[in-house]
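Visitor: what shape does this take:
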Amino acid sequence: MLGASAALAIAVSVPASGETLQQALLKAYQTNPTLTGARSNQRAVDENVPIQKAAGRPNLGASGSYSESILKPTISFTSPQRTASANAQLTVPIYAGGAVKNGVQGAKVRVEAGRANLRGTEASIFSQVVAAYMDVIRDSAIVSLNRANVGVLEVNLQATNDRFQVGDLTRTDIAQSESRLALARSDLQTAEANLIRSRENYIALVGSPPDNLETPPPLPNLPQSPDVAVQVAVADNPDILSAKKQREAAFYDVRVARAAAKPTINAFTQAGYTNYLKTLDNGGGTANSAQINKQAAAGVELNVPLYQGGRPAAQVRQNQALESQAIEREIEVERGVIAQVRAAYASWQASLQTIASSQTAVNATALSLEGVRAENSVGSRTILDILNAEQEALISRVELVSAQRNAYVAGFSLLASMGHAEADDLGLDAGVLYDPVQNYNRIKNKLLDWGGDPAPVPVATRTVDTPAQNAKVAPDTSK
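Guide: The predicted structure is shown next:
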């Protein structure tokens, strides 16, 4: 596929020493809010693992109180005036019917699903950036072509007026030239508006204005056939991988629900301390030992649910239905990815063919325009023939530019649907790549109840200070 990849790199002439596609992708990778927000969401998903683990860890609590008797009971002669007490209890889960183990496993699998979703978000953002990058290149070229067309039609109109003055042409010829010039100016205004929209969309995705975008490089590792593309996508597409992990997590949810009807066993120990602060009347005694009460106990607690109103069985059935939904969802996602891959491959191939056809049309219309102008000079062609030839030449050039854009975007979309359009695949600087596993390893075994991460601050850049875009384009120096 080397020839096809090279064809994708053919694009309109753009100024050198500008911004590259890799630089645009890197900016989006670092500062796009959709992508940075997805990373924050993945960190939140990571926390479900220590949350589930906490249910199987010891639970230690303490309480204390101080009371002052305002009005002593009239029938009690030994009631203390003041009391200070403290209690502590340690509970250690021994068996929870499998709820903890399966809850932890389900959380771990959802972490893997979240990482796949993060990959999918990354590929989606990159696909949008590539499309926006190519839109700016395409629309810049179309503006240049339309401006050149307006210039040519202005010269034609002036020449038509001059020939009318000497009686060589009629007012009909002038009207035809004026009409085409007015339409060309309208098309130019539309092209300029499209360019401004493309540039603003680029800013929204990348975070900065497009600066003399360079022709993108050929796309690597494009498949030889749609069957090969589908085979790779089924194995590597992040949406399919996420759906598989969600199905696995639903399996563990069923096991957690079943645990609600099983016995639980906990070991416990507790201790208490009460001090009556020398206000307990114990029949005249004043020994400190009579004013202090200590107690301690340890044991094992067994809880056997006998009947809970049918709730556990309902929860099992509910989670089984959700597992069934996850199974069907996996097939649904796989179907969608396969259709997407095949459509992207067909679009890519069609665009390559359109490039070849459009290039032939550009050459033919250029030759035709030159011939019509020569024939008009000897009186065998009319002004309308020249105007039609110029319009055909413009249309063929615009179609070529659009086909080049479509081929590149379709090729990248094909790679994205195959799961091969992420930062690792695109040669971005390895030093800046975000690794979700690093955060997971940092928090998965956290034990303390105190602490947290630093207060959140924005990672994505705002674009409110970027200037409003215009339709200025650098002059084409390729001719």
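
Visitor: contacts, neighbours, all on C-alpha from now
Guide: Noted.

Visitor: ok, which stretches of the stretch 1-150 of the chain are strands?
Guide: 59-68, 82-95 (DSSP state E, counting those that start in this stretch).

Visitor: out of the ones you listed, the one nearest N237 is which?
Guide: Nearest to N237 among those is strand 82-95; the distance by CA to CA comes to 39.2 Å.

Visitor: sequence B follows; please return its structure for comparison with A:
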Amino acid sequence: MRRTGLALLAALLAAPASAITLDDAIALALAHDPSIAVADAARDAAGGRVTQARAAGLPSVGVRGSVGYGRLDPQGFFGLGGANVTPFSAQASIEQPIFTGGRVAAATAGARAGLSAAEAGRSGARAELAANVAAAYGHVLATTAMVGSWRRLLDQTSEIARQAQARFKAGEAPSTDVAQASARLAEARGGLAAAQGAVSAARARYRSLVGAEPVDLAPLPPGPAAPATLDEAITLAARNSPAIAGAEAALQAARAAARGASADRLPTVGAFAEAGRVRDQFFPDYRANAATVGVRAAWQLYSGGRVAGRITETDADTRAAEARLRAARAQVEEQVITLFEGLRTAGLVAAAAAEQASASEQARASVAHEVRVGLKPQLALLDAEREAIAAAARAAAASAERLTTAYRLAAALGG
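Guide: The predicted structure is shown next:
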């Protein structure tokens, strides 16, 4: 008889020569997954908004002009008659904001906060994708090995059912043996069908995330290392969590918007310099050049409540952002506690499942020997094979769950 008990675990521990590792799969997913492209684009857009906000405090230079062809008739004014003209004008100007009441500083601070939020979102998306890929990777390995185990059990069950039928026809075995063998055969077929369905779903999930077929996957790695203590994990998350970083950035953006709203009550002042030239504008052969240097100021003294309303709005937005930050910190702490303890539990469960799988395999080997020497019937071996497969499946699932939990904890910690 072939071994079917620890075959699943053996498959998870044997890597092909050119195996795709989990790190390889994550790298492929980062290059493929649309959510990462969206996060990257959001970060780039936020960087562009920072550039725009800064530009509002820098000098602006402009040139404008016009040229045309027509006829100008002063109607004898100044004794001038009509003539065909080519009116031309050109003007160059430069303006530098001197005082904006804090508008530019507030807008720049808000844009920088938006960039920080986008970077936090990008980091969180990448960590979440890594955890999802780890889960899909482990599921593919476990279900693929399960298909092989159930297929081997089906082969053995088919042979035992054939032998039972032959012995029954020869009058050497009762019909009960045939019925029991047929029942085991049906169970093996059902188990194989379920395993094949599970592996198809697992492969589809992997393919959706990674953008490639799950071929020649390497064994499960140990996964990211966890902090030594829960307190260390909570401290690390408070400092690096993308969720907290995003909430903090949103609060900074709200505060900047509030400062910008208050700045609308103040005037703006800017220095400017202009130079211009005109030809044929008012009468034929008219010529004029001009140059001006000065200061411009604007101050809206009454806005009908627009400024006051915006101040009220931004103050309320700031309070809401503060509340969301408190909520984010509480949620991240809860998540870290759950995942940290979950990882410890998953490790213990995986170790226990591996021990159970090993014991089940030893029991299967003992039963196989007893069957060979005639101490037990063939159906006893099938029962042992079935128990070994179930134990190995639990061990593989527990190992995959431990790996997934390790990646989810790393994502919560900002790793």
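
Visitor: and the TM-score, once the two are fitted together?
Guide: Put the two chains on top of each other and the TM-score (TM-score structural alignment, normalised by the length of the second structure) is 0.86; 403 aligned residues with a CA RMSD of 3.0 Å.

Visitor: please identify the most buried of the strands of the stretch 1-150 of the first structure.
Guide: strand 82-95 (a mean of 17; mean count of other CA atoms under 10 Å).

Visitor: can you list the residues that contact that strand?
Guide: Contacting residues not belonging to strand 82-95 of the first structure are listed as 56-69, 263-277, 279 [CA atoms under 8 Å, 6 or more residues apart in numbering].

Visitor: do the same with stretch 236-247 of the first structure
Guide: By CA under 8 Å, 6+ apart, stretch 236-247 of the first structure touches 109-110, 112-117, 119-120, 234-235, 323, 326-327, 329-330, 333-334, 337, 416-420.

Visitor: can you do 6 Å?
Guide: 109, 113, 116, 120, 326-327, 330, 334, 418-419 (CA atoms under 6 Å, 6 or more residues apart in numbering).

Visitor: and which of these is nearest to A296 of the first structure?
Guide: Looking across the contacts of stretch 236-247 of the first structure and measuring by CA to CA, the closest to A296 of the first structure is V109, at 42.1 Å.

Visitor: what about that closest one, how many neighbours?
Guide: 22 (other CA atoms under 10 Å).

Visitor: in the second structure, what residue corresponds to it?
Guide: Aligning on TM-score structural alignment places V109 of the first structure opposite A113 in the second structure.

Visitor: find the residue at the geometric middle of the second structure.
Guide: The residue lying closest to the centre of the second structure (CA atoms, centre = their mean) is A125, at 2.1 Å.

Visitor: quick check: closest non-adjacent residue to A96 of the first structure.
Guide: Distances taken as CA to CA, 6 or more residues apart in numbering put T264 closest to A96 of the first structure, at 4.6 Å, once the chain neighbours are dropped.

Visitor: what of A416 of the first structure?
Guide: Of all residues not flanking A416 of the first structure in the chain, A123 sits nearest, at 5.7 Å (CA to CA, 6+ apart).

Visitor: check P377 of the second structure too.
Guide: That would be V371: by CA to CA, 6+ apart, it lies 5.8 Å from P377 of the second structure.

Visitor: just the element for that neighbour, please.
Guide: helix 306-372 (DSSP states H and E).

Visitor: what helices or strands is that helix leaning on?
Guide: For helix 306-372 of the second structure, the elements it packs on are helix 242-263, helix 378-412, judged by 3 or more CA pairs under 6 Å, 6 or more residues apart in numbering; DSSP states H and E.

Visitor: map S140 of the first structure onto the second structure.
Guide: When the second structure is aligned by TM-score structural alignment, the residue opposite S140 of the first structure is T144.

Visitor: count the neighbours of its match for me.
Guide: T144 of the second structure - counted by other CA under 10 Å - has 21 other residues nearby.

Visitor: pull the contacting residues for it.
Guide: T144 of the second structure makes contact with V199 under the criterion CA under 6 Å, 6+ apart.

Visitor: if anything else comes up later, I'll come back, but that's it for now.
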